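> Next comes the sequence, and after it the predicted model I'd like to discuss.
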Amino acid sequence: MKRLQAFKYELMPDGNQERQMRRFAGSCRFVFNKALALQKSNHEAENKFIGYVEMAARLPIWKREAGFEWLKDSPSQALQYALKDLERTYSNFFAKRADFPRFKRKGKSESFRYPDSKQFKIDEANNRIFLPKLGWMRYRNSRDILGKAKNITISLSCGKWYVSIQTEREVEQPSPQGNAVGIDLGITRFATLSDGTFYKPLNSFRQHEKRLSKAQRAMSHKVKFSNNWKKAKARVQRIHARIGNSRRDYLHKTTTTISKNHAMVCVEDLQVRNMSKSSAGDSEQPGTNVRAKSGLNKSILDQGWFEFRRQLDYKLAWNGGYLVAVPPHYTSQTCPCCTHVCKDNRQTQAQFRCVECGFEENADVVGAINVLRAGHARFACEVSGAVRPSAAGTRRGESALTG
């Protein structure tokens, strides 16, 4: 089967190459915003949506407009891909998978892409890569590139430039290893498995919260856009990068261990966005327990539940396994012995005791067992065709991306 995988490395550009990459990223951002403004005005005029082909035909016209000649300095395919990104964003919005497209802001998610493999060259032996209008550039070769390179994405994060090389290769169809397991996600315990195993939470943000707040206060006292302000901003960015890298590393290690040792993993279909919404309300209808809910939201987002499920999804597919998502209702209130459902069964956050049969166990373990049972039933229905397969209900396919 074919496997799509991305390999990410840190670039080591010289001063001129770095300035050029900032210009290219800025040009792509400008094209994206200009096309989005045109789509909005076109919608207000009650005209039809402008597709990519028609929008790309306007790109040469924009390059010839007075004041926009600098667009010619950027790679043309990178600008075209910015328009493809906009069309994909609209498609996700129409399919109710994402919010309405928003204008891109300078300094946030700066990136551009070379979509054609004929445009670039990779010299792994000498740890360098050739990019159009940038020339040869060295990169930190931390691991081998497997497969044939299909496209390249250049991105800026916390003052450092990175290259992400997407490859395609043929791999043997893997056979699943291990048995099925259910997982219950939580705050005190990050992930509890139905066999009793659990993973402690990393709490990456909590570990650096005081240091981050101190750096942010120092930044707020500086004159905006001054040299000292830029230094303080870089310090804040480094802390954010450390928080994100630590969380990502922990999630990768955890999901790799679980996906390699289990043929089927059942998880709760948690709506993280709804669970972490603010309860502040407004002046007319103020919320209750706002401070406590804010702390809970912070803890939920610090765990990285959505990323955990995303990584499990493609890693299980790579190892021949399956990910099954089940409704989370009453999983922690149902007795796994007598199936009695009652909120009094969970007497505390950590302890479960059935009021009907007296069964006692850790509440997270009980939740994981109930998730496993519901997952078995759902998987059997999907295989038999009684239930329409969901996006995360079966193995997603033979390709996935990883950063």
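Sure, I can see it.

> Going by C-alpha atoms from here, please, whenever you check contacts or count neighbours.
OK.

> For the longest helix seen in the chain, buried residues please.
As assigned by DSSP state H, the longest helix anywhere in the chain is helix 227-261. By 16 or more other Cα atoms under 10 Å, the buried positions in helix 227-261 come out as 229, 232-240, 243, 246-248, 251-252, 254-256, 258-261.

> what helices or strands is it leaning on?
Counting contacts by 3 or more Cα pairs under 8 Å, 6 or more residues apart in numbering; DSSP states H and E, helix 227-261 is packed against helix 204-220, helix 305-318.

> Any chance of the ones you listed in JSON lines with distance to residue 191 and mean neighbour count as columns?
Below are the helices and strands packed on helix 227-261 laid out as JSON lines (distance: least, Cα to Cα, whole Å; neighbours: other Cα atoms under 10 Å):
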{"stretch": "helix 204-220", "distance to residue 191": "15", "mean neighbour count": "15"}
{"stretch": "helix 305-318", "distance to residue 191": "9", "mean neighbour count": "21"}
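
> Structure two is appended below for comparative analysis:
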Amino acid sequence: MFNLTYEFKLKPTKNQVAIFEDWLEQNRRVYNYALGERKDWFKSRSCQINACSLRSEYIISADTPRPTYNRQAVALTAYRKTSSNLKRVHSQVLQQTLKRLEKAFVSMWEGGHGFPRFKKVGTMRSFVFPQLGVEPIQENAVKLPMIGLVKFNQSRPIPEGAIIKQARVVKRASGWYVMLTLHFDFAQWDLDVPQPMPHGEAIGIDVGISH
């Protein structure tokens, strides 16, 4: 099994463009809020116990757990019930933004990257639907949860047997695009992959710089 990504240019209506722009902004705010919560927690524990300033340092209770994706996702679910702005955005799309922040911290810890930065207005360029409904492609249109059918320019056909796992809506200078992740499972095709046995005599090859 493997995944492929197909990209198509969207042809959204003015109302759908307004929804896209609003969702990008709400996801940006969720990202920045979650990042600020994590940053405050780390700063509250970065000073020496005999050198902290009670006036200027970040003071957070010692028993406050470190903000993680799971804890922030639970808090987001509760806050979304009271926020009219967040109710307009699909819950799974907001959760994907938290996962995006989590990956940024993993890259910092394991990849040596810098501390994640806050996103300015207009710098959030995409949001993700981790799963789509049944038959999401209908006559050159993709059906996005809570948004509905959005027309797109189907420049190439989607292979038969491919399962559309997720969709990423991307904003570029040239317009809006959708990146569809296609999942292929060879098991359902009942393919017989040949596995030839090694035969003959082994040959060693020394590959040089120029020959």
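Structure's in. What do you need? Just so it is clear, the structure is predicted and the values come from calculations on it, not from any experiment.

> Reformat the helices and strands packed on helix 227-261 of the first structure as a markdown table; add distance to residue 295 of the first structure.
Shown next, in a markdown table, are these (distance: least, Cα to Cα, whole Å):
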| stretch | distance to residue 295 of the first structure |
| --- | --- |
| helix 204-220 | 11 |
| helix 305-318 | 16 |
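
> Tell me which of those helices lies nearest to residue 296 of the first structure.
Proximity to residue 296 of the first structure (Cα to Cα) singles out helix 204-220 among these, at 12.3 Å.

> counterpart of that closest one in the second structure, which residues?
Alignment of helix 204-220 of the first structure against the second structure: no match, by TM-score structural alignment.

> Give me the residue at the spatial middle of the first structure.
Closest residue to the average C-alpha location of the first structure: residue 307 at 5.6 Å, with Cα atoms, centre = their mean.

> List the contacts of it.
Going by Cα atoms under 8 Å, 6 or more residues apart in numbering, residue 307 of the first structure touches residue 251.

> mind checking what it lines up with in the second structure?
Match for residue 307 of the first structure (TM-score structural alignment): no aligned residue.

> Now do the strands in the second structure.
With DSSP state E as the criterion, the second structure has strands at 2-10, 126-129, 141-144, 148-153, 163-172, 175-184.

> Just tell me which of those strands ends up closest to residue 72 of the second structure.
Nearest to residue 72 of the second structure, of all those, is strand 126-129, at 17.9 Å by Cα to Cα.

> The closest one vs the first structure, mean deviation?
Per the superposition on the first structure, strand 126-129 of the second structure and its aligned residues are separated by 0.8 Å on average (mean Cα distance after the TM-score superposition for the first structure).

> In the first structure, which residues correspond to that strand?
So strand 126-129 of the second structure is aligned with residues 111-114, judged by TM-score structural alignment.

> contacts for that stretch?
24-25, 28, 77-79, 81-82, 120, 151-156.

> Number of residues surrounding residue 7 of the second structure?
20 (other Cα atoms under 10 Å).

> Now do the contacts for residue 139 of the first structure.
9, 10, 11, 12, 127, 128, 129.

> and it, what pairs with it in the second structure?
Per TM-score structural alignment, residue 139 of the first structure is aligned with residue 152.

> Give me the distance between its match and residue 9 of the second structure.
Separation of residue 152 of the second structure from residue 9 of the second structure (Cα to Cα, to the nearest Å): 6 Å.

> Hmm, residue 315 and residue 259 of the first structure touching each other?
Yes - with contact defined as Cα atoms under 8 Å, residue 259 of the first structure reaches residue 315; the gap is 6.1 Å.

> check contacts around residue 183 of the second structure.
Counted by Cα under 8 Å, 6+ apart, residue 183 of the second structure has contacts 1, 2, 3, 4, 162, 163, 164, 165.

> so what corresponds to residue 168 of the second structure in the first structure?
In the first structure, residue 168 of the second structure lands on residue 153 (TM-score structural alignment).

> What is the burial count for its match?
Neighbours around residue 153 of the first structure, by other Cα under 10 Å: 17.

> Give the closest residue to it in space, chain neighbours not counted.
Distances taken as Cα to Cα, 6 or more residues apart in numbering put residue 113 closest to residue 153 of the first structure, at 4.3 Å, once the chain neighbours are dropped.

> To what extent is that neighbour buried, counted in neighbours?
Neighbour tally, residue 113 of the first structure, other Cα under 10 Å: 22.

> how long is stretch 65-73 of the first structure from one end to the other?
14 Å.

> what does that stretch contact?
So stretch 65-73 of the first structure is contacted by 24, 27, 62, 63 (Cα under 8 Å, 6+ apart).

> Burial check on residue 4 of the second structure, number of neighbours?
Count around residue 4 of the second structure with other Cα under 10 Å applied: 13.

> which residues touch the residue nearest to it when sequence neighbours are not counted?
Once flanking residues are discounted, residue 4 of the second structure sits nearest to residue 182: 5.1 Å by Cα to Cα, 6+ apart. Neighbouring residues of residue 182 of the second structure by Cα under 8 Å, 6+ apart: 3, 4, 5, 6, 162, 163, 164, 165, 166.

> and residue 182 of the second structure, what pairs with it in the first structure?
For residue 182 of the second structure, the residue aligned by TM-score structural alignment is residue 167.

> which stretches of the second structure form helices?
Under the criterion DSSP H, the second structure carries helices at the ranges 14-43, 69-80, 84-87, 91-111.

> how about the longest one: buried residues?
Right, helix 14-43 of the second structure. Quick answer for helix 14-43 of the second structure (16+ other Cα under 10 Å): 19-20, 22-32, 34-35, 38-41.
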